[in-house]
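Q: below are the sequence and a predicted model; questions follow.
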Amino acid sequence: MTPRDDSGTPPDRPGNRWSDLDRPPLDAAALRRGLLREGGLWRSLDVVQRTGSTNSDLVARAAGGEAPEGAVLVAEEQTAARGRLDRRWTAPARSGIFFSVLLRPAAVPVARWGWLPLLTGVAVATGLSRTAGVDTALKWPNDLLVTVGGEERKAGGILAERADGDGVVVGVGINVTLRAGELPVPQAGSLALAGAASTDRDPLLRGVLRSLEDWYTRWRSVGGDPVASGLQETYAAGCATLGRRVRAELPGGRALVGEAVAVDGEGRLVLGTGAGVQEPVGAGDIVHLRPA
């Protein structure tokens, strides 16, 4: 008898969630048992097989009053995933971890909400270090970097969006088992290509979400203070952008070249542009430049 999934589809047919045995589906029930607890941050967790964008879906749920703080939405595949500057990207089904969470940091001044993508980066890097056994670094403001063949590659990204007035939806995409022939661009990478000790997505996702809960709870408890929470120091320690010569491509077509010398109290990247001038960058695309 030909094995079939719970929809009755043979495993060799397109769309069958068991068609690639190297990429088994997530166990939603086990994830809920491991992450949802009384008094914890995470209140609900849903896994969908396919959607356009978990961020867009969760923003819509929040607007409709259908999602509490701590709602987690995970997709096995996204067909219209968005990054910063409205960039689009896709990845094979079950090749990565693609999820969004709804946060409502009402106790934190809005001026400090800009730290949320950086906080998420620290949490993701910390969680993956523990569960995947792979060294990661952060590129300001929202990229996760790994080393593949001695080269710096992007293996993940973060996108934060306002939702429902006092809410923020933070989306995370991490390439886990993406193979060399599946890379969308040569500068991309994955945990597997970086030599991760484990690519089992269930413990990886649990580790990342537990780390995010820990960092977010700590940050929120001190009113979002990046110093008191330890966030500013930890981010700086893991940021591959600091100490590098970079080009900041700013809104409006302006570009700024200089050395990334610090991340300030508002989460902005501070560039030293010569003659002792330091200029903070709050938004833009950062390119790491090779040494001359």
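A: Okay, I see it.
Q: hey, let's count contacts and neighbours off CA atoms from now on
A: Will do.
Q: where do the strands of the stretch 1-150 of the chain begin and end?
A: Counting by DSSP state E, counting those that start in this stretch, the stretch 1-150 of the chain has strands at residues 44-48, 71-75, 81-82, 88-89, 96-103, 137-139, 143-148.
Q: next: the stretch 151-292 of the chain.
A: Under DSSP E, counting those that start in this stretch, the stretch 151-292 of the chain gives strands at 151-163, 167-175, 245-249, 255-263, 269-272, 278-281, 285-288.
Q: try this one next to it:
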Amino acid sequence: MTPKESPESSSRSSSQSSEQASSSAPNRWSDLDRPPLRESALRKALIRPGGLWTAVDVVPATGSTNSDLAECAAQPQGAVLVAEEQTAGRGRLERTWTAPARSGLFFSVLLKPGDVPVERWGWLPLLAGVATATGLARAAGVDTALKWPNDLLVTVGDEERKTGGILAERAGDDAVVLGIGLNVSLTEAELPVPTAGSLALAGAKVLDRDPLLRAVLRSLEDWYVKWCDAAGDPLASRLQETYAAGCATLGRQVRAELPGDRSLVGEAVAVDGDGRLVIATPDGKREAVGAGDIVHLRPAD
């Protein structure tokens, strides 16, 4: 014979079931080591009269922030779209970018550099690299080097590893969507490949994504405004010299793999006025290659 439950025990059992169900349901606070971004605080900190940023939206997940923002390219410039997780993040040449939810910063911005000649728009991913490295140095106290044309490197132990990437895409006739992906709290076990890194593995002093995102976006605004005020001139805006100073590619022997199974081997000696990498070959020639012309850039064997 089964004993009857008292109303009191029945109530306790029901309450426990409710708590268990609640704890097993998806919850934006389920990983306290990786808290969600605070959309309202970001808006308050970044949107101001006369400033570049006009909207800041944070979504739990999306395929690609670049693709989403490109669909809204008719709106004024300055929109920022941040995803806590990207399920179909893209890099250059349609390479994929994946990371656990809330483990990094995955965002895109809409820019309309109408006063800058279109032939200078190729500087935008390099500008984003300089701005991101500058912002991270201030907010996280970590040195970030730039690998031409669109990678962000940190030092883990004595090894350079990729911790971020940049993708610039045209959206219509007058807009560019600039996407940045940055590994923040990834552990060694979570890395997609051994050559990847994160700010945590590089010993960053700050891993809170809110101040990191604010710092990067403020730095991006500063550099973008200077560049636009100079009509995109990389010399007048000091973008060219600043990029060269932080570019880990320069001074190294590289192999540029080009379309058609062609390769170019030599020393990376400069970034020219068009943002192209200048390679000095062993026969004394210099050849400039653009980001759109290159499949891979690797250390020379």
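A: Great, that's in hand. Everything numeric in this text was worked out from a predicted model, so none of it was measured.
Q: count of neighbours near the counterpart of residue 252 of structure 2 in structure 1?
A: Taking TM-score structural alignment, the alignment pairs residue 252 of structure 2 with residue 244 from structure 1. Counted by other C-alpha atoms under 10 Å, the residues lying close to residue 244 of structure 1 total 17.
Q: residue 244 of structure 1 contacts residue 289, doesn't it?
A: Yes: contact status for residue 244 of structure 1 versus residue 289: in contact at 7.4 Å, counting by C-alpha atoms under 8 Å.
Q: quick one: map residue 74 of structure 1 onto structure 2.
A: Using TM-score structural alignment, residue 74 of structure 1 pairs with residue 82 in structure 2.
Q: for residue 208 of structure 2, see how far away the closest residue to its match other than its chain neighbours is.
A: Nearest residue to residue 82 of structure 2 in three dimensions, chain neighbours excluded: residue 107, at 4.2 Å (C-alpha to C-alpha, 6 or more residues apart in numbering). Using C-alpha to C-alpha, to the nearest Å, residue 107 of structure 2 is found at 16 Å from residue 208 of structure 2.
Q: residue 257 of structure 2 and residue 300 touch, don't they?
A: No: counting by C-alpha under 8 Å, residue 257 of structure 2 does not reach residue 300; the two are 10.6 Å apart.
Q: who has more neighbours out of these two?
A: Each of residue 257 of structure 2 and residue 300 has its neighbours counted (other C-alpha under 10 Å); residue 257 has more, 17 against 13.
Q: can you give me the buried ones in stretch 287-301 of structure 2?
A: Of the residues in stretch 287-301 of structure 2, 288-291, 294-295, 297 count as buried by neighbour count, 16 or more other C-alpha atoms under 10 Å.
Q: Throw these into CSV and include distance to residue 281 of structure 2, thanks.
A: Below are the buried residues of stretch 287-301 of structure 2 laid out as CSV (distance: C-alpha to C-alpha, whole Å):
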residue, distance to residue 281 of structure 2
288, 11
289, 13
290, 16
291, 18
294, 16
295, 18
297, 15
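Q: out of the residues you listed, which one sits closest to residue 112 of structure 2?
A: For those, the minimum distance to residue 112 of structure 2 (C-alpha to C-alpha) is 20.8 Å, reached by residue 291.
Q: for that closest one, what are its contacts?
A: 149, 276 (C-alpha atoms under 8 Å, 6 or more residues apart in numbering).
Q: could you do residue 141 of structure 2 as well?
A: 204-206.
Q: kindly report the same for residue 225 of structure 1.
A: Going by C-alpha under 8 Å, 6+ apart, residue 225 of structure 1 touches 112, 219.
Q: just the helices in the stretch 101-250 of structure 2 please.
A: For the stretch 101-250 of structure 2, helices defined by DSSP state H, counting those that start in this stretch occupy the ranges 124-140, 209-229, 239-246.
Q: buried set for the longest one?
A: What that stands for is helix 209-229 of structure 2. 209-221, 223-228.
Q: what does the first one give?
A: Of the residues in helix 124-140 of structure 2, those buried under the neighbour-count criterion (16+ other C-alpha under 10 Å) are 124-137, 139-140.
Q: give me the range in structure 1 that it lines up against.
A: Taking TM-score structural alignment as the measure, structure 1 aligns residues 116-132 with helix 124-140 of structure 2.
Q: trace residue 196 of structure 1 over to structure 2, please.
A: Per TM-score structural alignment, residue 196 of structure 1 is aligned with residue 204.
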